[in-house]
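Asks: Give me a 3D structure for the following:
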Amino acid sequence: MATVKELLLDRLRTALGPDEQLDLDIARALAPSVIVARQNDDGSQSPFTYWKYTANLDHARRLVEATLPGWWWKCGTCGLSDDACIAPDYNSPIHGERLHREFPLVLREPFDEGFDVDRRPSGNVAIALLESLFEALVYIEEAN
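Replies: This next block holds a predicted model:
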């Protein structure tokens, strides 16, 4: 049975563009404190987040930094693809020692190269970064 993170990774891989429901589901999984109740026209309330992870690269970046502190990230885009990669920054003066403990040398190979995403066609660099994040989270979850 697939985990929540695996299901979200699958949805990110097939997302055609920004998706408010996907943003809300990502918030539920990783940052539930950012979910608020929105008043609907009929007086009912529904969950909502102001964080537009799939539409806004800065929002996606902040989620990476909050979820995996001490990891480096990079993104790029061209006419063909959006690219993103994240990995632990073992040289970080703040997080390096902890990252060495959490991801020891025996497990480092996938972490040294990073979790690299080449998303085609281009136009969704925030989603590429989120894909990279969820690839790392799924790998970590499976390794534990």
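Asks: Every contact and neighbour count from this point should use C-alpha atoms.
Replies: Noted.
Asks: Please identify which helix or strand holds Ile86.
Replies: For Ile86, the host element (DSSP states H and E) is strand 82-88.
Asks: C-terminal to that strand, what's the next element?
Replies: As assigned by DSSP H and E, the chain's next helix or strand after strand 82-88 is helix 96-102.
Asks: which strands and helices sit next to the next helix or strand after that following helix?
Replies: Downstream of helix 96-102, the first helix or strand assigned by DSSP H and E is helix 108-113. Counting contacts by 3 or more CA pairs under 8 Å, 6 or more residues apart in numbering; DSSP states H and E, helix 108-113 is packed against strand 82-88.
Asks: one more, for comparison:
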Amino acid sequence: MQMFRPMEEDAALVGWGVRVLLLADPGANRTEEITRRVAGFGGLVEEQHELFAAMAALLDDPSGYGMVMMDCDFFGGLEAGQRALSLLRGSGLRLPAILLSSEVKGGQSFPEDRLEPILLRAPVSAVSLRVGFEHALRERMIWRAA
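Replies: Down below sits the predicted model:
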């Protein structure tokens, strides 16, 4: 497991201090790019490269994480990502989730229901990742502003 932190300290960062579990291919350039961008938003990124190890980490420390992100293409596609998320939801885990996949066609999804995953088309652009990240943490941002 690797942890990444942003180099700059900016109070306006969207994900200030939120712990994000990123489930992705360890050798992919897009994994490094996603990690760097999420860290730039203020997220504390922990990478996992094995599905069941990631699920165990989330279930062992359910309140320690603020979000889960998964690059579904590395793990069998969008359906596999949705199945893994369904298993986590069935275990009682209620954190925001972002699923990235090249199978997302027609449009990305930013559902209002907090338990529904945000679906982003891979490779993900900086703008869509930022919008998805902000959408996933919208409740956290509201409480922070209050």
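Asks: Could you get me the TM-score between them?
Replies: Aligned and superposed, the two chains score 0.31 in TM-score terms (TM-score structural alignment, normalised by the length of structure 1); 85 aligned residues with a CA RMSD of 5.4 Å.
Asks: if we can go back for a sec, could you name the helices and strands sitting against the strand holding Ile86 of structure 1?
Replies: strand 71-77, helix 108-113, strand 115-119, helix 125-143.
Asks: Can you add distance to Ile35 of structure 1 and give these back as TSV?
Replies: Formatted as TSV, these follow (distance: least, CA to CA, whole Å):
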stretch	distance to Ile35 of structure 1
strand 71-77	25
helix 108-113	31
strand 115-119	28
helix 125-143	18
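Asks: JSON lines for those, including mean neighbour count?
Replies: Formatted as JSON lines, those follow (neighbours: other CA atoms under 10 Å):
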{"stretch": "strand 71-77", "mean neighbour count": "17"}
{"stretch": "helix 108-113", "mean neighbour count": "14"}
{"stretch": "strand 115-119", "mean neighbour count": "21"}
{"stretch": "helix 125-143", "mean neighbour count": "21"}
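Asks: Which among those is found nearest to Leu7 of structure 1?
Replies: helix 125-143 (9.7 Å; CA to CA).
Asks: by how many degrees do the closest one and strand 115-119 diverge?
Replies: Helix 125-143 of structure 1 and strand 115-119 meet at an angle of 140 degrees, taking axes from the mean of the first three to the mean of the last three CA atoms, to 10 degrees as the criterion.
Asks: quick one: the helices in structure 2?
Replies: Remark: helices assigned in structure 2 by DSSP state H are 29-40, 51-60, 78-90, 126-136, 138-145.
Asks: now the ones you listed in TSV, with distance to Arg19 of structure 2 and mean neighbour count?
Replies: Output for the helices of structure 2, formatted as TSV (distance: least, CA to CA, whole Å; neighbours: other CA atoms under 10 Å):
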stretch	distance to Arg19 of structure 2	mean neighbour count
helix 29-40	10	19
helix 51-60	11	15
helix 78-90	17	16
helix 126-136	12	17
helix 138-145	13	11
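Asks: Could you dump those into a markdown table and include distance to Met3 of structure 2?
Replies: A markdown table is the format used below for the helices of structure 2 (distance: least, CA to CA, whole Å):
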| stretch | distance to Met3 of structure 2 |
| --- | --- |
| helix 29-40 | 9 |
| helix 51-60 | 14 |
| helix 78-90 | 22 |
| helix 126-136 | 18 |
| helix 138-145 | 22 |
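Asks: Of all those, which one is nearest Leu23 of structure 2?
Replies: helix 51-60 (6.9 Å).
Asks: I'd like to know which elements that closest one is packed against.
Replies: strand 19-23.
Asks: now the angle from the strand it packs on to helix 51-60?
Replies: Relative orientation of strand 19-23 of structure 2 versus helix 51-60 (the same axes, to 10 degrees): 160 degrees.
Asks: now strand 19-23 of structure 2 and helix 29-40, what's the angle there?
Replies: When the same axes, to 10 degrees is applied, the directions of strand 19-23 of structure 2 and helix 29-40 differ by 170 degrees.
Asks: one step back: looking at the helices and strands packed on strand 82-88 of structure 1, which is closest to Ala37 of structure 1?
Replies: If you check each of those against Ala37 of structure 1 by CA to CA, helix 125-143 wins as the nearest, at 24.2 Å.
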